[in-house]
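My questions are about this predicted structure, shown below with the sequence.
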Amino acid sequence: MGRKKLIAGNWKMNGSLAANAALMGELLAGIGQPACDVAVCVPAVYLAQVQLLLAGQGGIALGAQDVSQHESGAYTGDVSAAMLKELGARYVIVGHSERRQYQGETDAQVAVKAQRALAAGLTPIVCVGETLREREQGETESVVSRQLSAVIQLNGERLADLVVAYEPVWAIGTGRTATPEQAQTVHAALRALLAAADLQAAGVRILYGGSMNAGNAAELLAQPDIDGGLIGGASLKARDFLKIIETAS
């Protein structure tokens, strides 16, 4: 198993200049030399601040939470991949379930966003996941396969440069978590889909992103096809985030 684990924090729409400085201070003081990769995906307005806070260290990479599907131009409010790259971002989340739900992002738009990120030298963290209704109707694998296939079709020659995150929508911020077995089943299906498209994609990391926390991280990360976590609420608490990083290491 040559896949290095990745623990990525998603701050969502949280933070302030003071809170960010305090959180990053605690993380940098406690992280040491982790054996896994670590990233924090912060609101766009804080990228410059966190870039400065992270300067000169190698333990934590910077990430963004979204990217425009356009390169530049008359798209008020959008942030391009080139801008994110210039501000030191290494990762960017695309297709998070909250954006699919609240902003109406489609599979096709998510595929283009991944393409823009890759073209700018960013690593897209492509999110897929099903709702509770879809799970109850037995549609989990068809839904996540549809979502990932759109990205595969547009980015076929760059699949090895992606990160995928499986986020069961019914387990995000609800306190409900997929059992390790439920999560592993979906991760294995996603890995098979990637491998069928490109043998090089066997090295793609597939993160679990449904309410992973300090308490359940160990049994989730023990699954053969779970290569890390996309961490929401727990990434805003230094002690919890460090515990998950330690578990992954």
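Nice, I can see it.

all contacts plus neighbour counts: C-alpha atoms, from now on.
Fine.

Specify the local secondary structure of the residue nearest the centre of the chain.
Closest to where the C-alpha atoms of the chain average out (CA atoms, centre = their mean) is Ile125, at 4.3 Å. Taking DSSP: H, G, I helix; E, B strand; the rest coil as the rule, one finds Ile125 in the strand state.

repeat for Gly138
coil.

Then Arg176?
Secondary structure, three-state DSSP: Arg176 is coil.

all strands for this structure, in order.
Along the chain, the segments classed as strands by DSSP state E run 6-10, 37-42, 61-64, 89-94, 123-128, 163-166, 205-208, 228-231.

Identify the single longest helix in this protein, thanks.
With DSSP state H applied, the helix covering the greatest number of residues in the chain is identified as helix 180-197.

other SSEs contacting it?
The helices and strands touching helix 180-197, judged by 3 or more CA pairs under 8 Å, 6 or more residues apart in numbering; DSSP states H and E, are helix 140-154, strand 205-208, helix 217-221.

how about these in JSON lines, adding mean neighbour count?
What follows is those, written out as JSON lines (neighbours: other CA atoms under 10 Å):
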{"stretch": "helix 140-154", "mean neighbour count": "18"}
{"stretch": "strand 205-208", "mean neighbour count": "28"}
{"stretch": "helix 217-221", "mean neighbour count": "19"}
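
Which among those is found nearest to His187?
When those are ranked by distance to His187, counting by CA to CA, first place goes to strand 205-208 at 6.8 Å.

who touches the closest one?
Strand 205-208 is contacted from outside by 3-6, 162-167, 183, 187, 191, 220, 225-230, using CA atoms under 8 Å, 6 or more residues apart in numbering.

how much space between the residue sitting furthest away from the middle of the chain and Lys5?
Each residue of the chain has a distance to the centre, and by CA atoms, centre = their mean the biggest one is for Ala74: 27.9 Å. Look at Ala74 and Lys5: by CA to CA, to the nearest Å, they are 39 Å apart.

Type out the PyMOL command that picks the buried ones from the contacts of strand 205-208.
PyMOL command restricting the contacts of strand 205-208 to the buried ones, with burial defined by 16 or more other CA atoms under 10 Å:
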select buried, resi 5+6+162+163+164+165+166+167+183+187+191+220+225+226+227+228+229+230
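
Met83: neighbouring residues, count only.
Each residue near Met83 was counted by other CA atoms under 10 Å, and the total is 14.

what do you get for the one 5 residues further on?
Gly88 is surrounded by 20 other residues when neighbours are defined as other CA under 10 Å.

any idea how far Ser211 is from Gln137?
If you measure Gln137 against Ser211 using CA to CA, the figure is 22 Å.

more crowded one of those two?
Ser211 (26 against 9).

wait, what's in contact with that one?
Taking CA under 8 Å, 6+ apart as the test, what Ser211 contacts is 171-177, 231-233.

So Ile152 sits against Leu159, correct?
Yes. Shown here, Ile152 and Leu159 form a contact pair, counting by CA atoms under 8 Å, at 6.8 Å.

Got another one to weigh against that:
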Amino acid sequence: MAERKPLISGNWKMHMNHLEAIQFIQKLSYALDQADYKSADVSIHPPFTNLRSAQTVLDADNIPVALGAQHCHWEERGAFTGEVSPTMLAKLAVSYVIAGHSERRQLFGETDDNVNLRLKAILAAGMTPIMCCGETLDEREADQTEARITDQVDGGLAGLKRDQVGAMVIAYEPVWAIGTGRTATPADAQAGCGLIRERVAANFGANAAAGVRIQYGGSVKPVNVAELMAQPDIDGALVGGASLEVDSFSRIIRFRLQ
């Protein structure tokens, strides 16, 4: 199995309008060169209102950054006010879609069953899901980390095929380290990502486990990314706040130079 190419993804959450998105993408393209793109895949995940503008500038300037979305519904169409379908995203050349982010689970009541439906719909539309999982502080302090991650991985991936799992992305995001300034140690991050790979191997086999890319997400910054990325089961980063500034995000993408 060839070495897994790192994937650095910027989750903008509810930040930036479409004009700011265009400016950000152009500035990011100036900050990176071909060597950076060869060493890591890059995706950006703007709010829905920015996707068309982002797609236009990426295509027009031939910028090798993948367009991603933060969420989608699992139905192709219907009476779901406020939702966006996978096929709508695919028509905008979206490559990656985040599913089951901790904020979606905590604030909007998403369940593992919901996430599973989303994954299947994202795959059916020809895009790659980034499935998020991770434990809360209460779960961690109650020694429930392994049980929580196991439930999320097993439930989220239920019914998928081995080749589908091997080609997707899973992000370990300990909830207690997201937006808190409190970062999991490299050992903590590796333990979570290693457990995810073990569950994939147990459920889908060694080839799927070797192929799936596992990101770490949780207060990733230029100062800690290289040490995190040095861990054997960490294949990228799902970056939140640090992806909103070109300087910090480009430095994270260029982690091999840190």
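Right, received. Where do you want to start? Note that the coordinates shown come from a computational prediction; the quantities given were computed from them, not determined experimentally.

Where does the longest helix of the first structure end up in the second structure?
Aligned using TM-score structural alignment, helix 180-197 of the first structure spans residues 186-203 in the second structure.

burial measure for the closest residue to Gln115 of the first structure other than its chain neighbours, as a count.
In space, not counting the residues next to it along the chain, Gln115 of the first structure is nearest to Asn155; the distance is 6.2 Å by CA to CA, 6 or more residues apart in numbering. Per other CA under 10 Å, the neighbour tally for Asn155 of the first structure reads 18.

which one in the second structure is aligned with Asn155 of the first structure?
Going residue by residue (TM-score structural alignment), Asn155 of the first structure aligns to Leu160.

any idea how far Val94 of the second structure is from Thr56 of the second structure?
Distance of Thr56 of the second structure to Val94 of the second structure, computed by CA to CA: 12 Å.

So between these two, which is more surrounded?
Val94 (24 against 14).

List the residues that contact the corresponding residue of the first structure for the more buried one.
With TM-score structural alignment as the matching criterion, the partner of Val94 of the second structure in the first structure is Ala89. Taking CA under 8 Å, 6+ apart as the contact definition, Ala89 of the first structure lies against 47, 51, 61-64, 122.

likewise Asn207 of the second structure?
In this structure, Asn207 of the second structure makes contact with 166, 201, judged by CA under 8 Å, 6+ apart.

do you know how far it is from Val165 of the second structure?
Applying CA to CA, the value for Asn207 of the second structure to Val165 of the second structure is 10 Å.

Also Asp143 of the second structure?
With the distance defined as CA to CA, Asp143 of the second structure ends up 27 Å from Val165 of the second structure.

With neighbour numbers in mind, choose between these two.
Taking neighbours as other CA under 10 Å, Asp143 of the second structure and Val165 compare with Val165 leading, 23 against 11.

from what I can see the more buried one touches Ala206, true?
No. Using CA under 8 Å, Val165 of the second structure and Ala206 do not qualify as a contacting pair, with a distance of 11.2 Å.

before we move on, the earlier item: make JSON lines out of the strands of the first structure and add distance to Met24 of the first structure.
Output for the strands of the first structure, formatted as JSON lines (distance: least, CA to CA, whole Å):
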{"stretch": "strand 6-10", "distance to Met24 of the first structure": "12"}
{"stretch": "strand 37-42", "distance to Met24 of the first structure": "9"}
{"stretch": "strand 61-64", "distance to Met24 of the first structure": "11"}
{"stretch": "strand 89-94", "distance to Met24 of the first structure": "16"}
{"stretch": "strand 123-128", "distance to Met24 of the first structure": "22"}
{"stretch": "strand 163-166", "distance to Met24 of the first structure": "24"}
{"stretch": "strand 205-208", "distance to Met24 of the first structure": "22"}
{"stretch": "strand 228-231", "distance to Met24 of the first structure": "15"}
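
got the contact list for Leu89 of the second structure?
So, once contact is read as CA under 8 Å, 6+ apart, Leu89 of the second structure ends up touching Ala69.

Ala206 of the second structure versus that one, what's the distance?
Between Leu89 of the second structure and Ala206 of the second structure the computed distance is 31 Å (CA to CA).

Could you do Glu76 of the second structure as well?
Separation of Glu76 of the second structure from Ala206 of the second structure (CA to CA) stands at 33 Å.

again with Leu123 of the second structure
For Leu123 of the second structure, the distance to Ala206 of the second structure equals 21 Å [CA to CA].

With Gly217 of the second structure instead?
Using CA to CA, we find Gly217 of the second structure at a distance of 24 Å from Ala206 of the second structure.

Next: Lys27 of the second structure.
Applying CA to CA, one obtains 40 Å for the distance of Lys27 of the second structure from Ala206 of the second structure.

If you count surrounding residues, which of Gly217 and Ala206 of the second structure has more?
With neighbours defined as other CA under 10 Å, Gly217 of the second structure and Ala206 compare such that Gly217 has more, 26 against 15.

which one in the first structure is aligned with that one?
Gly217 of the second structure maps onto Gly209 in the first structure when the alignment is built from TM-score structural alignment.

residues contacting that match?
Under the contact definition (CA under 8 Å, 6+ apart), the residues listed for Gly209 of the first structure are 165-168, 172, 229-232.

Can you tell me which of the residues you listed is closest to Phe241 of the first structure?
For Phe241 of the first structure, the closest of these turns out to be Ile231, at 8.1 Å, with distances computed as CA to CA.

just checking, what residue in the second structure corresponds to that closest one?
Using TM-score structural alignment, the equivalent of Ile231 of the first structure in the second structure is Val239.

quick one: contacts for that match?
Neighbouring residues of Val239 of the second structure by CA under 8 Å, 6+ apart: 8-11, 217-221.

One more pass at 7 Å, please.
Contacts for Val239 of the second structure were tallied using CA atoms under 7 Å, 6 or more residues apart in numbering; they are 9-11, 217, 220.

Find the residue closest to His18 of the second structure in space, skipping its chain neighbours.
The shortest distance from His18 of the second structure to any residue that is not its chain neighbour, by CA to CA, 6+ apart, is 4.5 Å, and that residue is Asn50.

what about the alignment partner in the first structure of the one you found, distance to Ala195 of the first structure?
Asn50 of the second structure maps onto Tyr46 in the first structure when the alignment is built from TM-score structural alignment. Tyr46 of the first structure sits 36 Å away from Ala195 of the first structure when distances are taken as CA to CA.
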